[in-house]
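In: What shape does this take:
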Amino acid sequence: MDWVIKLGGSLFPERAIKLCEAIKDLNNSNQIPIKILIICGGGIFANKIRDYDKNLQFSNTANHKSAILCMDIIGTLLADKVKGFETVKSIEKAESVIDQGSIPIFIPSDIMEYQDPLEHSWRVSSDSIALYLSDLLKAKLLIATDVDGIYTHDPSQDGAKLIKIIGAKKLLNFGETSVDEFLPELLIRYKSNCYVVNGKYPDRVISIIEGRSSKYTLIGGN
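Out: Sure, this is the predicted structure:
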């Protein structure tokens, strides 16, 4: 596998569909297709569980499993709307789908239930799950979200500047950003890197995949 691309739930549905179409067009234009696996965030469904949890205090495990099921839902709906994409529940099936000329969208609940590799808390979201998957596949990770990358502080405030490259150790001190809190720790553990890019602009995602200049943040765990 060349790339794991995590589509933020905030992009669903229209922008996620548009980005998938761009990824499909990229592969159709290449003589040798790039091996790409898509995994989706839980979007508004997972956010609703967070809201309920604030009032009802579910167990960490119930929250964790339910939020992962939200990723399943978004992935299933997205695959239904974009021709040439197919949901998969295993790495073996993902490879098979790629060999058949389609692009797999990973449904993570089965593998996360069986392997259970990450802590059960709201510090872990689809970002960390995507990183875990990319490490299994020895693939590069790109996180497509609804902001341009990591900023010096809250981008809604004056003076916030986009950071081009940042070490995961430094990011640990940033608190809440556009990626989940556990991701920097996992990047350090895996000695891995990931790109954070605005998925509302598909050309930026394609540029990174093709190795061209783009607007993004690269988080380094090495």
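In: Could you use CA atoms for every contact and neighbour count after this?
Out: Fine.
In: Please identify the helix or strand for Val196.
Out: strand 193-198 (DSSP states H and E).
In: Check which residues of that strand are buried.
Out: Buried positions in strand 193-198, judged by neighbour count with 16 or more other Cα atoms under 10 Å: Asn193, Cys194, Tyr195, Val196, Val197, Asn198.
In: Here is a second sequence; please produce its structure as well for comparison:
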Amino acid sequence: MRAQSALVVKLGGSLLPRVPGLVEELQRSERPLLLVPGGGPFADQVRTLGLDGDEGHWMAIAGMEQFGWYIASKGVPATDRLVVDGGVSVLLPYRVLREEDPLPHTWEVTSDTIAAWVAERLHLDLLLIKSVDRLTVGGKAVDLIEQPECCDEVDPCLIPFVLSHGIRAAAVNGQVDGRVAEHLRGAEVPCTAIRSLETSI
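Out: Reported below is the predicted structural model:
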């Protein structure tokens, strides 16, 4: 992943307790970053209601927006536009997704694939901040995914979307202090890269 270039960063909802420290790491990188919030406990609440289709989809997107406002409360400017103006900002996704409605309304499409769609629209690389050192395929941690494999740590549509759109992507563990900052500096850290055979990373 190219150091110093602008980047779309998916900040997983499972990392909500670590948001203050992660925001500091991201801001120290001095890279232009657009954060895409996960749904976290807000989307999980929608799941408990057993809603499918349009209603569940838009309620879950609203959950992402709530997490986005929480990230904003830690000193990150919020935006509802697909732009990277410099520095670190967080996307409030509801308006743009209502306007463009680019993805299926299913629980198989979560904030992971939404972040990949944002990266594709902006022609940027994608960093997925997760709670594991590496993604797993068939129960085995892997450094690289080049085929549309089944992976428990991301939604079922994420890997096919990334590969089919030629997005450079990587997943890094945000539970380890300093790991994200090191990755953003270009250091080699435990992670999983996702790329098609035709795409270098």
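In: what's the mean distance for the following helix or strand past the strand holding Val196 of structure 1 versus structure 2?
Out: Note on strand 193-198 of structure 1: by DSSP H and E, the next helix or strand toward the C-terminus is helix 202-209. When structure 2 is overlaid, helix 202-209 of structure 1 sits 2.3 Å from its aligned residues on average, using mean Cα distance after the TM-score superposition for structure 1.
In: just stretch 45-52 of structure 1 next, same as before
Out: With mean Cα distance after the TM-score superposition for structure 1, stretch 45-52 of structure 1 averages 1.2 Å from its match.
In: ok, back up a step: ok, the buried residues of strand 193-198 of structure 1 vs Asn222 of structure 1, which is closest?
Out: Distance to Asn222 of structure 1 across these (Cα to Cα) is lowest for Asn193, with 7.1 Å.
In: Give the aligned equivalent of the closest one in structure 2.
Out: Under the alignment (TM-score structural alignment), Asn193 of structure 1 pairs with Arg168 of structure 2.
In: these two touch, right, that match and Arg195?
Out: Yes - Arg168 of structure 2 is within contact range of Arg195, at 5.7 Å (criterion: Cα atoms under 8 Å).
In: rewinding a little: the match of Asn193 of structure 1 and Glu146 of structure 2, how far apart?
Out: Between Arg168 of structure 2 and Glu146 of structure 2 the distance, using Cα to Cα, to the nearest Å, works out to 11 Å.
In: picking that back up, report the mean distance between the strand holding Val196 of structure 1 and its aligned residues in structure 2.
Out: Averaged out, strand 193-198 of structure 1 is 1.3 Å away (mean Cα distance after the TM-score superposition for structure 1).
In: and that strand, what does it pack onto?
Out: Counting contacts by 3 or more Cα pairs under 8 Å, 6 or more residues apart in numbering; DSSP states H and E, strand 193-198 of structure 1 is packed against strand 140-145, helix 202-209, strand 217-220.
In: All good on my end, thank you.
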